[in-house]
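A.B. asks: Take this sequence and fold it.
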Amino acid sequence: MAEKVLMKGNEALAEAAIRCGCKRFFGYPITPQTEVAAYMAKRLPKIGGTYMQAESEISAINMVYGAASAGVRAMTSSSSPGISLKTEGISYLIGSDLPCLIINVMRGGPGLGGIQPSQSDYWQATKAPGHGDGHILVFAPSTIQEMVDLVFDAFDLAETYRMPAMILADGMLGQMMEPVVFPEKEVVEHEKPWAANGHQGKREHNIINSLYLKPDELERTNRERFARYEIIKEKEARVEEYLTEDADIIVVAYGATSRIVRAAVKAAREQGIKAGMVRPITVWPFPAKAVAKAAETASRMLCVEMSLGQMVEDVRLAVNGKVPVEFYGRTGGIIPTPAEVLEQIKKIAGGAK
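C.D. replies: Coordinates of the predicted model:
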């Protein structure tokens, strides 16, 4: 049986990526994700990999573009303002159908904001990771172990569907320490006949490109990509349900916030309130069917986020007016407490029994 190791979240992310076969990392330091880059700087040269601290976040994402074009597993990491700088390059990656892994350890905003945990990049990650029509896979872990596990899945699915993937973490998950077990999986990288890695006189030149000057050609390409997105929505949406079988009040939360909600739901049950939790593990694709199904048996729903309300819009769209959807959020780097969430549940329930 694999041994448990006590690791900080950021360092566990980096180690998991290395064990997935990622030997090319390009980044730029920014709190609270700097340990990802620092760990890569220490480890990659020892295993024949490449660590490059770029001169800016813009340079880093374009270096990822180059490495991904050659068919190698490549990765970058940053925190909220840095991801904003990377969005142009992310759009180029989407438009060129290139797989890679992007880590966002979210902090408070807008602007420079603060360095404390936040979930205010949800819209950016799921709605507008870059300009134009396009999406990226977005995974939202709630524990350090899940961060590790999802790195493996993110690389695999990014290559399966030829698109960027993001691990959407936050400062709390990145900085906390928990015991983890690294999966003992054989790393099998996908065949990449599209890669620009030397034709050796055996095939035509591969050209990596996101520029289409003919409107009908660009429309056709975008429609083909969106047909792929529909397959992803059907096959890859992931969700966890906690005490939802008989729940009258369903709380929806993701990432670190779901840890707090889980404690509040348990406390509500102890006070006789039938509460449950739905936790999206992928936030793109959003598990709309699971949320809608939960609304069929509940009388009310509550969305809890470390923001002023972003995922709540997807919850309301999924519920489609079947039940009222309330919202509770803290922002600016303030983490909601289980007592605060329990109080919201009690208000919805009409008070404790």
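
A.B. asks: only C-alpha atoms for contact and neighbour calcs from this point on.
C.D. replies: Will do.

A.B. asks: tell me the contacts of the nearest residue to residue 116 once chain neighbours are set aside?
C.D. replies: Nearest non-adjacent residue to residue 116, counting by Cα to Cα, 6 or more residues apart in numbering: residue 333, 4.4 Å away. Neighbouring residues of residue 333 by Cα atoms under 8 Å, 6 or more residues apart in numbering: 107, 108, 114, 115, 116, 117, 118, 306.

A.B. asks: Which parts of the stretch 201-350 of the chain are strands?
C.D. replies: Under the criterion DSSP state E, counting those that start in this stretch, the stretch 201-350 of the chain contains strands at 239-242, 249-252, 275-280, 282-284, 300-305, 325-329.

A.B. asks: For residue 103, which of the ones you listed is the nearest?
C.D. replies: Checking the strands of the stretch 201-350 of the chain against residue 103 by Cα to Cα gives strand 282-284 as the closest, at 14.2 Å.

A.B. asks: Second chain to compare with the first, below:
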Amino acid sequence: MSNKILMKGNEAIAEAAVRAGLAGYFGYPITPQNEITAYMSWRMPELGRAFVQAESELAAINMVYGAGATGVRVMTTSSSPGIALMQEGISYMCGAEVPAVIVNITRGGPGLGNIGPSQCDYNQATRGGGNGDYKLVVYAPHTVQEAIDMVYKSFDIAEKYRNPVLILGDGALGQMAEAVVLPEMKEIIDEDKGWELNGAKGRPPRSVKSLRLAEGKLKEHNWHLKDKYNEIEKNEIMYEYNEDNYDVLVVAFGTAARVAKSAIKELREKGINAGLFRPITLWPYPYQALRAASKNAKKILVAEMNTGQMLFDVKLAVCDDERIDFLGKPGGEVFSPDEIVNKVKNMVGD
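C.D. replies: Modelled structure (predicted):
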């Protein structure tokens, strides 16, 4: 059995990426994810791998695009305003089908906001902040261990579908320390994947691009991407669901779900039957699973650290607004369990 070690969230995310076979990291400092960049600045050169502190987030994402087009595993990390600056490059990468992992350790917004933990980038992550018809696979871990597992898995998913994957964390996840088990170190294997730019070497040249000007070519490519996204929706949905009897179903993700677990335990001790539905993939979103889970609930509470973004997806899944209530916590602040407990008690009529 592997030994557990104590690691800070940001550093654990970095080490998980390294162990997943990361060949190149390109980033720019911004709080509250700076420890990732700092960790990579010595860890990657130590292993003979590429680390570049770019001159901006714009430069970083385009370095990821260029390096990723060679077929190696690449990554960038940032926080909300920095991720906003990367949206054009992310759209290009989706159009060119270049795999990569992107980590957003979210801070309060809009604008520069503050450096507190927030879930205000849900819409940006799941709807796409860049132009065009594209999707990112979006994971929302709620513990440091799960962040490690999701980062490690993300490189495989990105390569499988030739699509960027986004880890949506927040300042709380990045700054907390927990006992974790690290995965094994994967070797970086130089293999021809059939699409990457690695020198023609006697074969016909390849092209990795998002620009398609010939008549009908972009439409054809859009439908190809849609077929791929349909496959992702079919195969990659992840969620956690407490199937015990409940009158109130709490729907939450990430740090909000972590707090909700404590609140639900307290509610059940008080004789109020509450359950949890936690989406792990925010896209693809587990609509059908949530719809099925909601049938057993008299009331549904959506709790998220914003003014109501996942709320829209819950309404799409449940199709019954009268049972749905909302508890928000914007401004870079985290719920206390008591806030969720009191909200649920009011909903059921204490």
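
A.B. asks: Give me the TM-score for these two chains.
C.D. replies: Comparing the chains after superposition, counting by TM-score structural alignment, normalised by the length of the second structure, produces a TM-score of 0.97; 349 aligned residues with a Cα RMSD of 1.3 Å.

A.B. asks: Which of the contacts of residue 333 of the first structure fall in helices?
C.D. replies: Using DSSP state H, no member of these sits in helices.

A.B. asks: Include distance to residue 87 of the first structure and neighbour count when you put these into JSON lines, please.
C.D. replies: Shown next, in JSON lines, are those (distance: Cα to Cα, whole Å; neighbours: other Cα atoms under 10 Å):
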{"residue": "107", "distance to residue 87 of the first structure": "17", "neighbour count": "29"}
{"residue": "108", "distance to residue 87 of the first structure": "18", "neighbour count": "26"}
{"residue": "114", "distance to residue 87 of the first structure": "20", "neighbour count": "15"}
{"residue": "115", "distance to residue 87 of the first structure": "20", "neighbour count": "20"}
{"residue": "116", "distance to residue 87 of the first structure": "22", "neighbour count": "19"}
{"residue": "117", "distance to residue 87 of the first structure": "21", "neighbour count": "25"}
{"residue": "118", "distance to residue 87 of the first structure": "19", "neighbour count": "29"}
{"residue": "306", "distance to residue 87 of the first structure": "22", "neighbour count": "27"}
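
A.B. asks: contacting residues around the one residue sitting closest to the centre of the second structure?
C.D. replies: The residue lying closest to the centre of the second structure (Cα atoms, centre = their mean) is residue 167, at 2.6 Å. Shown in contact with residue 167 of the second structure (Cα under 8 Å, 6+ apart): 101, 102, 103, 104, 138, 139, 140, 141, 150, 151.

A.B. asks: For it, give its distance to residue 21 of the second structure.
C.D. replies: 17 Å (Cα to Cα, to the nearest Å).

A.B. asks: buried sites along stretch 290-297 of the first structure?
C.D. replies: Neighbour counts over stretch 290-297 of the first structure (16 or more other Cα atoms under 10 Å) mark 290, 291, 292, 294, 295, 297 as buried.

A.B. asks: which helices and strands does the top helix by length along the first structure pack with?
C.D. replies: Looking across the first structure with DSSP H, the single longest helix is helix 215-236. The contact analysis (3 or more Cα pairs under 8 Å, 6 or more residues apart in numbering; DSSP states H and E) places helix 215-236 of the first structure against no helix or strand.

A.B. asks: so how much does that helix differ from the second structure once superposed?
C.D. replies: For helix 215-236 of the first structure, the mean distance to aligned residues of the second structure following superposition is 1.2 Å (mean Cα distance after the TM-score superposition for the first structure).

A.B. asks: Could you check how far residue 268 of the first structure is from residue 245 of the first structure?
C.D. replies: Residue 268 of the first structure is 15 Å from residue 245 of the first structure, by Cα to Cα.

A.B. asks: out of those two, which sits in the busier spot?
C.D. replies: Between residue 268 of the first structure and residue 245, residue 268 has the larger neighbour count (other Cα atoms under 10 Å), namely 23 against 13.

A.B. asks: does that one really touch residue 276, like I thought?
C.D. replies: No. When contacts are counted by Cα atoms under 8 Å, residue 268 of the first structure is not listed as touching residue 276 (9.1 Å).

A.B. asks: rewinding a little: can you list the buried residues of stretch 290-297 of the first structure in CSV and add distance to residue 129 of the first structure?
C.D. replies: Shown next, in CSV, are these (distance: Cα to Cα, whole Å):
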residue, distance to residue 129 of the first structure
290, 24
291, 23
292, 25
294, 29
295, 29
297, 34
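
A.B. asks: Okay, helices next: where are they in the second structure?
C.D. replies: Using DSSP H, helices in the second structure cover 9-19, 34-46, 57-68, 80-85, 87-96, 122-127, 144-161, 171-175, 217-235, 254-269, 287-294, 310-318, 337-348.
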